[in-house]
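K.L.:
Just to be clear, the model below is a prediction. Sequence and coordinates:
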Amino acid sequence: MRKLLFIFIAVFTLVSCKGNAQEEKPKSKQKFEVSKTESEWKKELTAAEFKVLRKAATERPFSSELLNVKGNGTFVCAACGNELYENKYKFDSGTGWPSFDRAIKGGVAFGSDSKLGYQRDEVHCAKCGGHLGHVFDDGPRETTGKRHCINGVAMDFIPTKK
């Protein structure tokens, strides 16, 4: 009887303790203005853009030319051209990714992911749903306190015309 009880407890423990931190969560059912099939996105985007924007990959730190962009202008989604961030809200976070303390109103949407085993706030393009990066609470305290950590490959920079 003790042996049977032990087996029951062991099986119950194994079954009930199944972790799900690394499981893929179903994609949001949110509808976006721009919606294309995976093959259509693959045709329009570079391989790096596709990996980040459509598969939620992360580019290597310090690899983006957008880290050094100066002057007035707007960062737009590389997939659909939606306005995301103004350069005046960009700051050097030292992380190796373009960082902003706020987005253009209505430019981005938020979700969450737990791919690393803990919950993170994910940033998407509000127009096409493309993955941009994540937002953290370690930004400049004198402004919003937020750090939008964005993959440079997910954006293009449009300088302001003089």
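P.N.:
Okay, I see it. Numbers count the residues shown, from 1 in each chain.

K.L.:
alpha carbons only for contacts and neighbour counts from here, please
P.N.:
OK.

K.L.:
May I see the buried residues of the lengthiest helix in the chain?
P.N.:
The helix that spans the most residues within the chain, counting by DSSP state H, is helix 2-16. Residues of helix 2-16 classed as buried: none (neighbour count, 16 or more other Cα atoms under 10 Å).

K.L.:
this is the comparison structure:
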Amino acid sequence: MARTDRVSRVIAAPPAAVYGALLDRESVEAWLPPEGMRGRVERWDPRPGGGFRMVLTYLDPAGSPGKTADATDVVDIGFADLVPPERVVQRAVFESDDPSYAGTMTMTWQLAAAGDGTEVTVTATDVPPGIDKEAHETGIASSLAHLASYVETAA
């Protein structure tokens, strides 16, 4: 059965600023990796039908087996839909020999004005069964915290 994971956070920045950080290479490299990881964007094409490839590396490889290699996750992200400044829809495919990480996960970043800020809701659908639900939601929450820090500092 297809699984959906969802996390929300209010960010003290306008929707346009948050949306901009979702589509800027340097920004994504800075805020997307969850706590305990660093990321590197290898390819970048921010348009519908475009996308990017990100290499995520665990800072402490002990007890952190990667999906792609020891302590490394590689994911190809396609931009399926871009609706400024309301929504970014991504299709994520992990590079892995493990069939429990196979398939295409859809990540929808929905932005809604919330007072002086923006409520960002990330909905992941068709999450591969190899990804632990609690760890995934914790990772998304961490990325959202980094996004908040990134755009709130810039605002």
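P.N.:
Alright, I've got the coordinates. Owing to the predicted nature of the structure, the values given are computational and were not obtained by experimental measurement.

K.L.:
What would you report as the TM-score here?
P.N.:
Superposed pair, TM-score by TM-score structural alignment, normalised by the length of structure 2: 0.28. Supporting alignment: 82 aligned residues with a Cα RMSD of 5.8 Å.

K.L.:
Which positions in the helix or strand just after the longest helix of structure 1 come out as buried?
P.N.:
Per DSSP states H and E, helix 2-16 of structure 1 leads on to helix 38-44 as the next helix or strand towards the C-terminus. Neighbour counts over helix 38-44 of structure 1 (16+ other Cα under 10 Å) mark Trp41 as buried.

K.L.:
same for helix 38-44 of structure 1, what does it pack against?
P.N.:
Helices and strands touching helix 38-44 of structure 1, by 3 or more Cα pairs under 8 Å, 6 or more residues apart in numbering; DSSP states H and E, are helix 47-55.

K.L.:
Longest strand in structure 2, by number of residues?
P.N.:
The residue-count maximum for a strand in structure 2 (DSSP state E) belongs to strand 72-83.

K.L.:
Who are the packing partners of that strand?
P.N.:
Applying 3+ Cα pairs under 8 Å, 6+ apart, one finds that strand 72-83 of structure 2 makes contact with strand 51-58, strand 87-94.

K.L.:
Now do that strand against strand 51-58, angle only.
P.N.:
Strand 72-83 of structure 2 and strand 51-58 are oriented at 140 degrees to each other (axes from the mean of the first three to the mean of the last three Cα atoms, to 10 degrees).

K.L.:
Can you list the buried residues in strand 72-83 of structure 2?
P.N.:
Of all the residues in strand 72-83 of structure 2, those buried under the rule 16+ other Cα under 10 Å are 72-82.

K.L.:
so which of those residues comes closest to Thr118 of structure 2?
P.N.:
When these are compared for distance to Thr118 of structure 2 (Cα to Cα), Leu82 wins out at 17.0 Å.

K.L.:
and the buried residues of strand 72-83 of structure 2 as JSON lines, adding distance to Ser27 of structure 2?
P.N.:
Listed next are those as JSON lines, based on distance: Cα to Cα, whole Å:
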{"residue": "Thr72", "distance to Ser27 of structure 2": "21"}
{"residue": "Asp73", "distance to Ser27 of structure 2": "19"}
{"residue": "Val74", "distance to Ser27 of structure 2": "18"}
{"residue": "Val75", "distance to Ser27 of structure 2": "17"}
{"residue": "Asp76", "distance to Ser27 of structure 2": "17"}
{"residue": "Ile77", "distance to Ser27 of structure 2": "15"}
{"residue": "Gly78", "distance to Ser27 of structure 2": "17"}
{"residue": "Phe79", "distance to Ser27 of structure 2": "16"}
{"residue": "Ala80", "distance to Ser27 of structure 2": "19"}
{"residue": "Asp81", "distance to Ser27 of structure 2": "19"}
{"residue": "Leu82", "distance to Ser27 of structure 2": "17"}
